[in-house]
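Asker: here is the input, now give the coordinates:
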Amino acid sequence: MAMVAARAGVSGQTVSRVVNDSPRVDPATRARVEQAMADLGYRPHRAARALRTGRSQTVGLVVTTLATVGNSRMLQATAEAAADRGYALTVVTAAAASDGDTGLDAAFDRLAEQEVDGAIVLNEASALVPAAARPAGLRLVVVDAVADGDLRAVHSDHAGGAAAATRHLLDLGHETVHHLAGPADSFAAAERERGWRETLVAHGIRPPAVVRGDWSSDSGHAAAGALAAASAIFCANDQMALGLVRALEDAGRHVPADVAVVGFDDVPDAANYRPPLTTIRQDFTALADRAVAALVAEIEGMPDADADLDASTPSTSVIPTSLVIRASTEAR
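Answerer: Next up, the predicted model:
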C-alpha cells in the first residue's frame, strides 16, 4: 500500500479510501491510485481486511440440492451478484433431516466456523429455517419462503405468473385448465397452485383435481395418464412439461393441436422443445441480485435502498414474472 501511495503521489490513507470505495476521493485521484494499483499488481489482502473490519467479505449459500434447474441457476446468479459487491461465496448443502435436527443445523454450524458475514438460503431449504438452530448473529435472507421474525424473504411472483398462464389458456377458448403441480411441501409449488386455482375461481370455473409431480421430467411423463382428457395444462415447471409433452405425443395427443401446454421457469432449452414451450419466465438474475442486496445491506448496516417490498409483508421482496408465448399454445 505504501508503494502504491508513493507511485500515485498520495497518502496511505487515500489509498485505503480507494480500496474501501470511500466517496471521499475525487475522481482524478481515484483514477491515479487505481492505475498505480494496476501497475504494481496490488490486491487487497482479504484476511487482513477481515481483521480490521470484523467482516470476512464472504457470504454463504445454503441448498438442499443443486440438481434442480432453479437451484443451479440461482447458484450462478448469486455468485455473480456477490462478486459484483466484493463478496466471495461459499456453498453448503443441508443434510437430510433427522430426530432433533432440521437438516440445517450442521450447515449453519459450518458457515459459522467459516466466519461468513451472512447467508442466503434457497428454496426447499428455506422452509426449514424457522425450526433450525441459528448461530447468534448469523444474518439470513431466505429465497422462496415467507418472512418470519427478523428474516428477510425474496421470491418470484409465482402466483402472478401462474395466474397469467391460466388466463392465457382460458383466453384461447379452453373451458378449464388442468394443473400438473410441484411437490406439496414446496413454497413455489404452493404459490403457483394458488395462482392457478384463484384464477379459475375468479372465472366461475371449479378447479379440476391437481396432479402432482416432483419437478422432474420423469414425473411429468408419468402424469400424462391422469391428464389424458385435458385440453389445456399448466405445468409448475418446464422440466415436468417436457416429460408430459413427450408422453402425450407418444399417446397420439399432439401439442398444441389436441392439448395446449404451459410451463414455468423459461429454462434455456424451453425455446427448443418440440414444440417450443410457452412458459412463465423467472428472472433468476434479478432474484439473486435482490437477495444479495438485502443481505449486504444487513451486513453493512446500511439502508436497503433498492428494496421493493410487498406492502402486505414488509420484510418480503417480490420479483415480477412474465408470460412468454410460444408454439405449445397456438390459438385453436
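
Asker: going forward, measure contacts between C-alpha atoms and count neighbours the same way
Answerer: OK.

Asker: can you tell me how far A31 sits from V18?
Answerer: A31 sits 9 Å away from V18, taking C-alpha to C-alpha, to the nearest Å as the criterion.

Asker: more crowded one of the two?
Answerer: A count of neighbours by other C-alpha atoms under 10 Å puts V18 above the other of A31 and V18, at 19 against 14.

Asker: how far away is the more buried one from M37?
Answerer: 10 Å.

Asker: again with T68
Answerer: Distance of T68 to M37, computed by C-alpha to C-alpha: 42 Å.

Asker: got it, and H174?
Answerer: For H174 relative to M37 (C-alpha to C-alpha), the value is 64 Å.

Asker: more neighbours: those two, which one.
Answerer: M37 (21 against 18).

Asker: is that one in a helix, a strand, or coil?
Answerer: Under DSSP: H, G, I helix; E, B strand; the rest coil, the three-state class of M37 is helix.

Asker: and this one, so I can compare the two:
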Amino acid sequence: MRTTDAGGREAGRREGGRPSIYDVAEVAGVSHQTVSRVLNGHSNIRESTRERVQRAIEEVGYTRNSIARALATSRTKRIGVLVDSAVEFGPGSTVRGVEAAARAAGYTVTTASVGEDARSGVGDGVEYLMTQGVEAMCVIAPRSSSLAALRESSPRVPTLVVAADAGDGILSVSVDQRKGASEAVQHLVDQGHTRIRHLAGPLDWLDARERERAWRSTLERAGLEIVEPGVGDWSSDAGYRYALESPDLGTGTAVFVANDQMALGVIHGLHDRGLRVPEDVSVVGFDDLPDARHFLPPLTTVRQDFHALGATILRLLVRALERDGSVDGATTPAELVVRESTAPPRGSTPD
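Answerer: Prediction:
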C-alpha cells in the first residue's frame, strides 16, 4: 500500500513490488512531479536536482514502465532502426552507437535488418517498425539500392538516413567519409609517395564511393598519376587476392585500402609476394577496427567515432520530433590514426 513519510510525501512502494517514482522522490527529497519532469527531459530543472534524482533512481533500482508511460502521454519514446548489411563493421557499429545514445536519453530501440534484396527488405522493414509504434526512424542505408528502396517506401514518421551523399530532400547524417579518406591519402603524399594505388569497396556502397572519390581528387590536386582502383567486397580474402594478383599494385609504393579488413588481407598478400610493409609498400586502411593496432605492422587507418555518430543521430531525431521534421543533417569527424604501416618510400625524404 501507499504510505506517507513525516514530511507528507507519498512513499508508494508496495511490499515486494517494483520501486515507483514515489520511492525515487523520497530518496531524492523532491516531489514526484519533479521526478517525472526529470524522467521526461524537461529543461527547467536545476542540474543539481537532476543529478540528485538520477542518483536516487540508481539507488532504488527504479525502471520505467514503458507501457504505462505510453498510455499516459501518448508517446512511446521508441526509435526504429532499419539496418542494411548489419554484419559489416560500419553498419553494425552504428547500430550499437544509436542504442547506447538512446538508452542514455531514455529512449528504447527496435531494430530490423534488410536482407540481400534491398528493394523488398526495406519496405518490409519500414512496415514492421511502424507496427511497433516507433515515433521516429533511423535507416542505416550504406548501399544505393537500399536508399532507392527507402525513397519508394515513404515512412510516415520523421526519418533520418545514415549514409554518405544521400542526396537532396533526405535528412542524413554520416561520418565525414571524404575528409577522412582525403587525410589518409594526403598523409601518403606528404611522405613522398607518388604512386598511390587504391583498393575500393563495393561501389554500390555510398561510403566506398566517397572514399574512392577522395582518393582520386587528392591525387589530382597533387598532380599524381591515377591508376584505376581495384574493387573488393570488404573481406580480408579480397585484399589478399588483390595484393597477390594486381599488376598495378606491384608498380606502386603505397595503397589506400577502403577498410581495415581488406587492408589485413593486403598486408598478408604482400608478405606472400615477398614485399615488406612499410619498407616496400605503405598501407593505409579505414575504420580503425579494435584489432588494427595489433596488425603486423600496426595499421595506419582512419577512425570512425560511432558513439559520436549515435549521439548525433539521436539528437537530430529528437529535434525532428519536436519541430515536426524541420531539421538539417550533419556529419561527424573522422580521425587519421598514424601507426607503423606507413613510411616514406625508399630513397626519398618527405617534405
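
Asker: where does the TM-score land?
Answerer: Counting by TM-score structural alignment, normalised by the length of structure 1, the TM-score of this superposition works out to 0.86. Behind it: 321 aligned residues with a C-alpha RMSD of 2.8 Å.

Asker: translate A189 of structure 1 into the numbering of structure 2.
Answerer: Aligned by TM-score structural alignment, A189 of structure 1 pairs with A208 of structure 2.

Asker: verify the stated contact: that match with A258.
Answerer: Yes - A208 of structure 2 is in contact with A258 according to C-alpha atoms under 8 Å; the separation is 6.6 Å.

Asker: more crowded one of the two?
Answerer: Counting neighbours by other C-alpha under 10 Å for A208 of structure 2 and for A258 shows that A258 has the greater number, 32 against 24.

Asker: surely the more buried one meets R211?
Answerer: Yes - in this structure, A258 of structure 2 is within contact of R211 by C-alpha under 8 Å, at 6.7 Å.

Asker: what touches both of these two?
Answerer: A200 (C-alpha atoms under 8 Å, 6 or more residues apart in numbering).

Asker: pretty sure the match of A189 of structure 1 is in a strand, no?
Answerer: No - per three-state DSSP, A208 of structure 2 lies outside any strand segment and is helix.

Asker: need the nearest residue in space to it, chain neighbours excluded.
Answerer: Spatial nearest neighbour of A208 of structure 2, excluding adjacent residues (C-alpha to C-alpha, 6 or more residues apart in numbering): G201 at 5.0 Å.

Asker: and what of P202 of structure 2?
Answerer: Leaving aside its chain neighbours, P202 of structure 2 sits nearest to D233 (5.5 Å; criterion: C-alpha to C-alpha, 6+ apart).

Asker: looking at this, that neighbour is in a helix?
Answerer: No - applying three-state DSSP, one finds D233 of structure 2 to be coil, outside a helix.

Asker: what does it correspond to in structure 1?
Answerer: Match for D233 of structure 2 (TM-score structural alignment): D214.

Asker: how many other residues sit next to its match?
Answerer: Each residue near D214 of structure 1 was counted by other C-alpha under 10 Å, and the total is 19.

Asker: pretty sure it contacts S186?
Answerer: No - taking contacts as C-alpha under 8 Å, D214 of structure 1 lies outside contact range of S186: 9.7 Å.

Asker: hang on, F256 of structure 2 in a strand?
Answerer: Yes - applying three-state DSSP, one finds F256 of structure 2 inside a strand.

Asker: for the aligned partner of it in structure 1, give its distance to T68 of structure 1.
Answerer: In structure 1, the residue equivalent to F256 of structure 2 is F234, according to TM-score structural alignment. Distance, F234 of structure 1 to T68 of structure 1, by C-alpha to C-alpha: 19 Å.

Asker: who has more neighbours, these two?
Answerer: F234 (27 against 13).

Asker: in the stretch 251-351 of structure 2, which spans are strands?
Answerer: Along the stretch 251-351 of structure 2, counting by DSSP state E, counting those that start in this stretch, strands occupy 254-257, 282-284, 301-304, 330-332, 334-337.

Asker: tell me which of the ones you listed lies nearest to V134 of structure 2.
Answerer: strand 330-332 (22.3 Å; C-alpha to C-alpha).

Asker: residues in structure 1 matched by that closest one, start to end?
Answerer: The aligned range for strand 330-332 of structure 2 is 317-319, by TM-score structural alignment.

Asker: that stretch against structure 2, how far on average?
Answerer: Superposed on structure 2, stretch 317-319 of structure 1 shows a mean distance of 1.4 Å to its aligned residues (mean C-alpha distance after the TM-score superposition for structure 1).

Asker: what does that stretch rub up against?
Answerer: Stretch 317-319 of structure 1 is contacted from outside by 153-157, 283, 286-287, 290, 307-310, using C-alpha under 8 Å, 6+ apart.

Asker: and if you look at stretch 280-292 of structure 1?
Answerer: Defining contact as C-alpha under 8 Å, 6+ apart, one finds that stretch 280-292 of structure 1 is touched by 70, 73-74, 77-78, 81-82, 120, 141-143, 153-156, 161-162, 165, 262-266, 306-307, 317, 319-324.
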